[in-house]
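>>> Need coordinates for the following:
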Amino acid sequence: MRSRYAAFAVEDEAYLMRTWHPTTRPARVEFERGMRWTGLEIEDVSGGSPFHTTGTVTFRAGYAHRGEPGELREQSRFARHEGAWVYVDGVVTT
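Modelled structure (predicted):
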């Protein structure tokens, strides 16, 4: 989760695509112009150990969009694919 947050912060589309499950991966990543990510807080983790094949991460990410502060909260699902953890999808929460 932290590496994907960092990849969004520096707009590393190649990394994001490599770490996205092929069944849910978009054709490309659209980065929001004027977006600056300002911090990540992991709120909860379930699964995801070496003994699991799936896991979830609930997080809060701060940002500034064109100078206005905001916050994204999401519960993300991850799964093992070819031995690596990849992002499947997420539900934005309030």
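>>> Please count neighbours and contacts with C-alpha atoms only from this point.
Will do.
>>> Now that Leu72 has come up, it's in contact with Ala64, right?
No: counting by C-alpha atoms under 8 Å, Leu72 stays clear of Ala64, with 10.7 Å between them.
>>> let's see this one next to it:
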Amino acid sequence: MSTPAGRHTRTCPCGSGAAFARCCGPYVGDGLPAPTAEALMRSRYTAYALGVDDHIFRTWHPRTRPADTAPDPSLRWDSLEVLEVSGGGEEDAEGFVTYRARWSTPAPDHQRGELRERSQFVRRANRWVYLGPDPQF
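Got it, this is the predicted structure:
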């Protein structure tokens, strides 16, 4: 199977432990809609990890989407941990996913950090989209 950016053929970067082709691959590579807010969040993390801007762009609500959604090529996304999910099921209109994503930069800097966010997702045209960080988090 050809994968986005041709770089990932084994375990999905989202941390689920599943194969990419059976996890985020259909959403990131094929553009299929994610069934839940958590699945969309995981696929967006995977798109950042693989550098697939198209998926990030099309899954960001147009009202809050910045002009440039391209992932920072100097960051390597190392791990994702989903901490809490509220709503966001197949029948819901809104959902929140709290996560921690760890990143690093290559030599010579060797910086490490993490992003922790409670992301808000909404349904738009019957597809989950990322609205933005929960301002109350």
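>>> could you pull out the helices for the first structure?
Applying DSSP state H to the first structure gives helices spanning 2-9, 13-18.
>>> Please say which position in the first structure Thr69 of the second structure maps to.
Using TM-score structural alignment, the partner of Thr69 of the second structure in the first structure is Val29.
>>> Report the separation between that match and Glu11 of the first structure.
As judged by C-alpha to C-alpha, to the nearest Å, Val29 of the first structure and Glu11 of the first structure stand 9 Å apart.
>>> Now do the strands in the first structure.
All strands of the first structure, identified by DSSP state E, fall at 35-47, 54-65, 68-81, 84-93.
>>> What range does the third one cover in the second structure?
Yep, that's strand 68-81 of the first structure we're talking about. By TM-score structural alignment, strand 68-81 of the first structure lines up with residues 111-124 in the second structure.
>>> What residues of that stretch count as buried?
Neighbour-count burial for stretch 111-124 of the second structure, with 16 or more other C-alpha atoms under 10 Å as criterion, is recorded at Arg116, Glu117, Arg118, Ser119, Gln120, Phe121, Val122, Arg123.
>>> And stretch 22-34 of the first structure, by the same measure?
Residues of stretch 22-34 of the first structure classed as buried: Arg25 (neighbour count, 16+ other C-alpha under 10 Å).
>>> State the distance from Gly90 of the first structure to His52 of the first structure.
Gly90 of the first structure is 18 Å from His52 of the first structure, by C-alpha to C-alpha.
>>> who's more crowded, those two?
Gly90 (15 against 11; other C-alpha atoms under 10 Å).
>>> With adjacent residues omitted, what lies nearest to that one?
Ser76 (4.0 Å; C-alpha to C-alpha, 6 or more residues apart in numbering).
>>> Nothing else from me, thank you.
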